[in-house]
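J.: Could you look at this predicted model? Sequence included:
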Amino acid sequence: MWTALVAAILFEVAATLSLRASEGFRKRIWIIPVTIGYLASFYLLWLTLRLGMHVGVAYGVWTACGVAMVAIAARFLFREPLTWLMGLGIALIVAGVLTIEMTGAAG
C-alpha cells in the first residue's frame, strides 16, 4: 500500500517537473513524460485506495509530498526561489500530513 503511494508521488512529481520543462508545451517532447507520469500517478493512487488506505491519508500524503518535492526540485533544476518562508510552509504541510496520518491510523 505504502509502496504504491510512494510510486504515485514520484510519478506525479516527475510529471509536474516535466510540465514545467515543457515551457507551456512549446517543447512538445515533454508531453510524453507529462502524460505517462500523471496517468501512472493516478493509477497508483487508485491502487493505494483499493488496497485499503483511507482517502484522507492517501491524498494528504500524496499532495503534501508532491508540493514539497516539486518546490525543492524546482529550486535546483529551474533555479526557482525557495525562501525560508516557503521552507516554513513546507514544514507546516509536513506537520499537517503527519497529524492526519497519526489520527487516521488511530481511527
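T.: Alright, I've got the coordinates.
J.: alpha carbons only for contacts and neighbour counts from here, please
T.: Fine.
J.: Point to the residue nearest the middle of the chain.
T.: G66 (2.0 Å; C-alpha atoms, centre = their mean).
J.: Check it against this one:
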Amino acid sequence: MAWIYLVLAGLFEIGWAIGLKYTEGFTRLFPSLFTVLSMFVSVVLLGLALKTLPVGTGYAVWTGIGTVGTALLGIYLLGEPATVARLACIGLIVAGILGLKMAT
C-alpha cells in the first residue's frame, strides 16, 4: 500500500508543480486553490508512504515522479523543448526510480 500512496503523492506533486505555472504568482484564484490543495495532498500521501518505506527511497521516488511528470507535461502542455539530451536525462531519472523500487 505504501507504494500506491507514494505514486499518488508523486502524481499530486506533478499537479502542483504544473499548477504553479497557471497561478501566475498566486494571482488567479482557482489555479491557486488547486495548486495548494495538490501540495497538501501530495505531502500527506508522502507521509503515509514513509510510515513503512525508507525515507531516502520514498523521497527520491516522490521527487523523481514529480520531476519526470513535470518535465514531460512541460513539453506537452507548455511547449518546452524536447531535445535528445533532455529526454535521455529524463530516462535516467526513470531508471533511478525503477532501481530504487527494485532495491527496496
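T.: Thanks, I have the structure now. All figures in this text were calculated on a predicted structure; none of them were measured in a lab.
J.: how near is the residue nearest to the centre of the first structure to V6 of the first structure?
T.: 10 Å (C-alpha to C-alpha, to the nearest Å).
J.: and the residue nearest to the centre of the first structure, what element?
T.: helix 55-77 (DSSP states H and E).
J.: so what's F26 of the second structure up against?
T.: F26 of the second structure is in contact with L20, S32, counting by C-alpha atoms under 8 Å, 6 or more residues apart in numbering.
J.: Give the equivalent position in the first structure for it.
T.: Under the alignment by TM-score structural alignment, F26 of the second structure pairs with F25 in the first structure.
J.: now that match: how far from V97 of the first structure?
T.: Applying C-alpha to C-alpha to F25 of the first structure and V97 of the first structure gives a distance of 32 Å.
J.: L85 of the first structure now?
T.: Per C-alpha to C-alpha, L85 of the first structure is found 18 Å from V97 of the first structure.
J.: quick one, which of those two is more surrounded?
T.: Higher neighbour count among L85 of the first structure and V97: V97, with 22 against 9, using other C-alpha atoms under 10 Å.
J.: Just to check, that one is in contact with T63?
T.: No. In this structure, V97 of the first structure is not within contact of T63 by C-alpha atoms under 8 Å, at 9.3 Å.
J.: Where does R26 of the first structure sit: helix, strand or coil?
T.: coil (DSSP: H, G, I helix; E, B strand; the rest coil).
J.: And it, how far from S41 of the first structure?
T.: R26 of the first structure is 23 Å from S41 of the first structure, by C-alpha to C-alpha.
J.: And the two? Which one has more around it.
T.: S41 (25 against 10).
J.: In this structure the more buried one contacts V6, no?
T.: No. With contact defined as C-alpha under 8 Å, S41 of the first structure does not reach V6; the gap is 9.6 Å.
J.: Give the equivalent position in the second structure for the residue nearest to the centre of the first structure.
T.: So G66 of the first structure corresponds to G66, using TM-score structural alignment.
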